[in-house]
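Undergrad: predicted model and sequence below, questions to follow.
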Amino acid sequence: MKNMCCHLFNISEVKRAYIGVELNLIKVIMQISSDGEELIFNLTDLAVKVTKANLSSLSRTEKYMHIRAPLLSYEDIDCTPETWIPTKIFEKIPEEKRKVAVVSYRSPDHFVFNRERLQSMLIRVELLEEEYTQNLEEPLMMMFQILNSSAHQANHALECQFYDEQARSNNDWSKQGCKTTKNESGIFCTCDHMTPFTVLLVPTDSIDLASWEIQSIISYVGCSLSAFFTAAAILTHVILRSPTQDHSASIHVSLSAALFLLNISFLMNEWLANMRIMPLCMFISVFMHYGLLCSFTWMAIEALHLYLLIVRVLNIYIRSYVAKLAVVGWGVPAVVVGIAFAVRSEPNLFYGLEVITVGNSTSALCWITEPRYFYGLNLSYFALIFLFNNSILLTVSIRIFQMRRFEKKDSMTMPWKQACMVLGLTCLLGSTWGLAFLSYGALSVPMQYLFCIFNSLQGFLIFLWICRTSRKAKREAVSRTTS
């Protein structure tokens, strides 16, 4: 009978049902009236501390109410988590219902579904009025002590996560809405909701601190070079442009301008993020996202123009061709970012401050804070452009190598020139961004290095391409004039 019960309790659906019953029990305990401001219930497997929020006893400058999780035994005092409850949430709740419960668990086994590796005590934070536990204006703050510091592994990180009681899949634990900060006292967590919380040991993206620092240096150096040379390309085009130049130069310079926006916003991002000014952080994150989408869009326009230029040579006259391309290249990303910002313009929903932890180092970045929005938009947007561009690159490459038999030049030098042209087009069409799809498994680290090198230097490489094509165009113009 005992073995049957143990086997039954290993079933995920049974665990979830038990957690739901346990939550109802905690709600019943919270409704028990008491004369004091604090009431503690010690049960067999958990302890519940119910605290009344007395706003009159708190000064106006106190935004948080400090509550230490209840002890299950006196031996737990060194690792018991601490919580700071934002007092602002109690302002909308009737005085008799201003109660908060902090629950400590002796064993977290019924919260383990997919071999999660819990590294701290597990606690639950609940309000008597459940509708106020989500989307907190002031975040809930918690401090956890790590139970087994020797169990940490390479390519793993400590991360604040919560048990998602509304999950409709096998991902019962999530980090959405939570941020992790590691300091000498332990792991500091801030979350925008109230549920069960703990610290998990999770695999990282197979990058250690040394690789992270090297790749950061490569990215900053490469983006600095790209920003300088794309600015030079734009200025040169503005000063020396002529009415007789073809549309390719205008498209190249527009792509350079988009990359300049992306590079300059990336270089300013971490500096502005460390200032912790949220409106400024939101502005630079929106600005960088717009630059990224503009870069992708102009890469697609480069591919379309290349197709019209080399594959479909005849009957390609389009009235106000460059102007229409500019509307698409700058307008479509503006519409996408504008809609996202207008629909959910509140702080820390779509754009805001992200804290990245690698090993013992943390860095701040102003970027997209909503993972579903990040992956749903950026990856789908780029994936479509990547497939479109590479299909055209393959078609154009075949056409270029087919032209070889019509050229009357040294057969030893022609293949090298054709190969260099294909490599230049690969950079121009942004095919190197596809290395992100290969940054997994055994190829993760080398692909990350290649991704940083090629994409941070993309603006510089396009500048070299513009110089080469402009010199070739001048030679051809001189040759025609001489003829």
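TA: Cool, got the structure.
Undergrad: only C-alpha atoms from now on, for both contacts and neighbour counts.
TA: Will do.
Undergrad: ok, Val327 to Thr198 distance?
TA: 49 Å (C-alpha to C-alpha, to the nearest Å).
Undergrad: same thing with Phe266?
TA: Distance from Phe266 to Thr198, by C-alpha to C-alpha: 33 Å.
Undergrad: identify each buried residue in the longest helix along the chain, please.
TA: Counting by DSSP state H, the longest helix found in the chain is helix 209-240. For helix 209-240, a neighbour-count test (16 or more other C-alpha atoms under 10 Å) marks 212, 215, 218-231, 233-234 as buried.
Undergrad: kindly report the same for stretch 242-262.
TA: Buried residues in stretch 242-262 (16+ other C-alpha under 10 Å): 248, 250-262.
Undergrad: now, among these, which is nearest to Arg241?
TA: Proximity of the buried residues of stretch 242-262 to Arg241 was ranked by C-alpha to C-alpha; the top entry is Ser250 with 9.1 Å.
Undergrad: what kind of secondary structure is the closest one in?
TA: Following DSSP: H, G, I helix; E, B strand; the rest coil, Ser250 is assigned to helix.
Undergrad: from Lys49, how far off is the nearest residue to it once chain neighbours are set aside?
TA: Closest residue to Ser250 apart from its sequence neighbours, by C-alpha to C-alpha, 6 or more residues apart in numbering: Val322 at 7.5 Å. Val322 sits 68 Å away from Lys49, going by C-alpha to C-alpha.
Undergrad: which of these two has more neighbours?
TA: More crowded of Val322 and Lys49, by other C-alpha atoms under 10 Å: Lys49, with 23 against 14.
Undergrad: okay, Met142 and Leu225: tell me how far apart.
TA: Distance from Met142 to Leu225, by C-alpha to C-alpha: 43 Å.
Undergrad: of Val327 and Thr198, who's got more company?
TA: Between Val327 and Thr198, counted using other C-alpha under 10 Å, Thr198 has the larger neighbour count: 24 against 10.
Undergrad: wait, what's in contact with the more buried one?
TA: Leu118, Gln119, Ser120, Met121, Leu122, Ile123, Phe144, Cys160, Gln161, Phe162 (C-alpha atoms under 8 Å, 6 or more residues apart in numbering).
Undergrad: hold the first one in mind and look at this next one:
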Amino acid sequence: MCGTWHHGIASRNLKYDLKTGCEKIEISANESTLSVRGSITAKCTESSSIPIESNPHQNQSHFCVFWEPLLDLLIVEVNGKNHTLCRSNGLQENCCTDLSPDKQEAVALYGIVNGSIRGDIIKEDVMKMYDFKGDTINCKKKFCDEARVANMIMSKCMCLCVCRIEEVVMKSNTMGPVHLPCVQSTVIEMKEGFMGLNLTLPTPKIESSNMTPSVYLPSCLKSNSSNKSKVVCTYFKDKALFQGSSDAVLLVDIVGLSVENEIIKDLPEPVKIKFHHSVLPANCSRKCVSWDTRRDNAVNWRYDGCETLKIHDTVTECHCNHLTYFAILVQVEQKDTVRHLKELTFITAVGCAVSLVSCLVLFYWLSKRRGKKTQITLVHRGLVVAIFLLCLFFILTGTLANVGNERVCKITGSLLHYALLSTLCWMAMEVFHTFLLIRKVFDSNLPTWIFYLVGFGLPVLLVSVLLLTEQIHKVDIYGKREIVPSDNVSSPYFMCWMLVNEKSLLAHYIINVGLLAVVVSSGAVMLFLVVREIRNRPDWKKIHVAFLSIWGLTCLFGTTWGLGFLDFGPLSEAILFLFCIINSLQGFFLMLRYYALERMKKKDRSFSDGSSSGSSKQHMLQTHEKS
């Protein structure tokens, strides 16, 4: 209750007379005295008078009377100065509350003006006295019930209700375990020389002690600015207090940690909270989450600031660098999972390793060719270098994502993206050059530097634009990407690549998918044209020659990447494995094609007798080599 006390200019005092019980409380005022008397306390019995310091020329003072029944705490504030009439006696089981106005007595000059309850005006007139009557209730139970009701009615009240619980525990002046129907808390006092502490939170009567969370408080929690401070560890068994909008399921246990009068963040040593829970299904992930009440009014569980450690199938430990409310969030429905991720990753890594060696061998062969290097040889070399870089960065990306920092991962992700774009651009150049050869009867005079500008220069431009977009729009496009396997969502695979956000996805579909669609479609058309051009030659009728030609051109033109567009339907898993096997071994297949063509040319030269048949066969092999 608040109001304005009209008084005289002589000395003034605050008088109080408080007894236990739940009869009434009377707040009155006259020329020199503000009085609070009555029987509403649980344990407090106090009677005294306090001088009020104020300006002698001032004839009015603002005052408020604060009654906290759960703590048996009564405070009177006069002109901004607090006077504690009843100090906290701990959390009370039974208390006097629900105080409602009863008798009121009016006067003409000195008294209380604009008396109000929680901001609502009772009387604007000058009143000599206000009486309030209350009811005796189970304070702890009602306190928890009101928190649940507030959460169901309005989520924005959630912050106030949950914070209120910890605030009440902090003010209770109780050390050690504190029990409420909805929470169990432990109050720890950190003194000089605090070296850290392991503790198991209080056990509810309905639960075994080995199932309650345990907490490790590091020594860095103790501030050097104060000799001692209190930390409250609260165990919320009622998750109804924390229901928020989410497509995931919150496990039963929630732990709240707070230090008296301090905001704790960016700890050099993390707080560790160990949760015990039942065995989770194989398709469910577990994530440590926290809700910062200073950041979000409504319940909004966030992943940042906490690291999840899977200790056992039934034990999860959270390492967090701040203090707030912590819990385990179980993701039931995984929308972005990959089938057979472990097998596919192994196959791709082995294929890339084989392609790396093959690209080195093939580049050496192409560099050591006798005679003048043709333009088609230089284009082949550009594709080989691009495939080599793609395989190299793909092998490195998983390792660097686990051992490198964010900056290293961002650089690696951008280099991997560059290598992918360069590979696709060089495949497009193979298609374009073949088109020129066909149109000009296998003779192209286009400058070679144009091919290198597109094959190596265009990817640099595209990646640079994305990196510049990161700086302008303050959004991360490259970084550590988490890929979740569908068979074991608790063991994700990390790689340095494009992240999952609006800007990254837009860039992926426009640049990656768009360029891939152009390469695959143009490559398929060119494959058809080249096959039609050479299918009437004499050696084409030999099955191995026809297969070698089609397969080699398919690898050169990048049409095998079109399998990525067929990952749907009943054959999707088979398509996924074919995609990884064929494209990771692309460098090996190109080396194999080149080796086979060289053997066929040598064989043709050794058996050629200068006949028209031999001449036709030699022309066919040259055609294959140029294509």
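TA: Looks like it came in fine. This one's a predicted model, so the numbers in the text were calculated from it and none came from an experiment.
Undergrad: quick one on the thing from earlier: which elements pack onto the longest helix of structure 1?
TA: helix 247-273, helix 444-456, helix 458-482 (3 or more C-alpha pairs under 8 Å, 6 or more residues apart in numbering; DSSP states H and E).
Undergrad: export those helices to a markdown table and tack on distance to Asn114 of structure 1?
TA: As requested, those are exported to a markdown table (distance: least, C-alpha to C-alpha, whole Å):
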| stretch | distance to Asn114 of structure 1 |
| --- | --- |
| helix 247-273 | 35 |
| helix 444-456 | 24 |
| helix 458-482 | 42 |
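Undergrad: which of those sits closest to Cys191 of structure 1?
TA: helix 247-273 (19.2 Å).
Undergrad: what comes up buried for whichever helix or strand comes after that closest one?
TA: Next in sequence after helix 247-273 of structure 1, counting helices and strands by DSSP states H and E, comes helix 278-306. Neighbour counts using 16+ other C-alpha under 10 Å place 278, 280-303, 305-306 of helix 278-306 of structure 1 among the buried residues.
Undergrad: give me the helices and strands touching whichever helix or strand comes after helix 278-306 of structure 1, please.
TA: Next helix or strand after helix 278-306 of structure 1 toward the C-terminus (DSSP H and E): helix 321-343. The contact analysis (3+ C-alpha pairs under 8 Å, 6+ apart) places helix 321-343 of structure 1 against helix 247-273, helix 278-306.
Undergrad: what is the last one packed up against?
TA: In this structure, helix 278-306 of structure 1 makes packing contacts with helix 247-273, helix 321-343, strand 351-358, strand 361-368, helix 380-402, judged by 3+ C-alpha pairs under 8 Å, 6+ apart.
Undergrad: let me know the angle separating the first one from helix 278-306.
TA: This points to helix 247-273 of structure 1. Computed by axes from the mean of the first three to the mean of the last three C-alpha atoms, to 10 degrees, the angle separating helix 247-273 of structure 1 from helix 278-306 equals 160 degrees.
Undergrad: likewise for the second one?
TA: On the basis of the same axes, to 10 degrees, helix 321-343 of structure 1 is oriented at 150 degrees to helix 278-306.
Undergrad: try the last one
TA: Taking the same axes, to 10 degrees, helix 380-402 of structure 1 and helix 278-306 form an angle of 30 degrees between their directions.
Undergrad: which parts of helix 380-402 of structure 1 are buried?
TA: Phe382, Ile385, Phe386, Asn389, Asn390, Ile392, Leu393, Val396, Ser397, Ile400.
Undergrad: please tell me I have it right and the first one contacts Trp298.
TA: No. Assessed by C-alpha atoms under 8 Å, Phe382 of structure 1 is found out of contact with Trp298, at 11.7 Å.
Undergrad: name the residues that touch stretch 46-59 of structure 1?
TA: So stretch 46-59 of structure 1 is contacted by 26, 30, 37-42, 65, 69-72, 87, 90, 98-106 (C-alpha under 8 Å, 6+ apart).
Undergrad: what's the match for Ser358 of structure 2 in structure 1?
TA: With TM-score structural alignment as the criterion, the equivalent of Ser358 of structure 2 in structure 1 is Phe229.
Undergrad: what's near enough to touch that match?
TA: So Phe229 of structure 1 contacts Gly459, Phe460, Phe463 (C-alpha under 8 Å, 6+ apart).
Undergrad: and with 10 Å instead?
TA: Cys223, Leu235, Ser256, Phe260, Leu457, Gly459, Phe460, Leu461, Ile462, Phe463, Leu464 (C-alpha atoms under 10 Å, 6 or more residues apart in numbering).
Undergrad: swap in Leu292 of structure 1?
TA: Ala258, Leu259, Leu261, Leu262, Asn263, Ser265, Val286, Pro333, Asn378, Phe382.
Undergrad: which of those lies closest to Ser361 of structure 1?
TA: For the contacts of Leu292 of structure 1, the nearest to Ser361 of structure 1 is Ser265 (22.6 Å; C-alpha to C-alpha).
Undergrad: roughly how far does the counterpart of the closest one in structure 2 sit from Ile347 of structure 2?
TA: Aligned by TM-score structural alignment, Ser265 of structure 1 pairs with Leu396 of structure 2. Taking C-alpha to C-alpha as the measure, Leu396 of structure 2 falls 15 Å from Ile347 of structure 2.
Undergrad: go on, Val231 of structure 2?
TA: 52 Å.
Undergrad: swap in His380 of structure 2?
TA: On the measure of C-alpha to C-alpha, His380 of structure 2 and Ile347 of structure 2 end up 26 Å apart.
Undergrad: contact partners for the residue nearest to Phe382 of structure 1 when sequence neighbours are not counted?
TA: Once flanking residues are discounted, Phe382 of structure 1 sits nearest to Phe296: 6.7 Å by C-alpha to C-alpha, 6+ apart. Listed by C-alpha under 10 Å, 6+ apart, the contact set of Phe296 of structure 1 reads 255, 258-259, 290, 302, 329, 333, 378, 381-382, 385-386, 429-430, 433.
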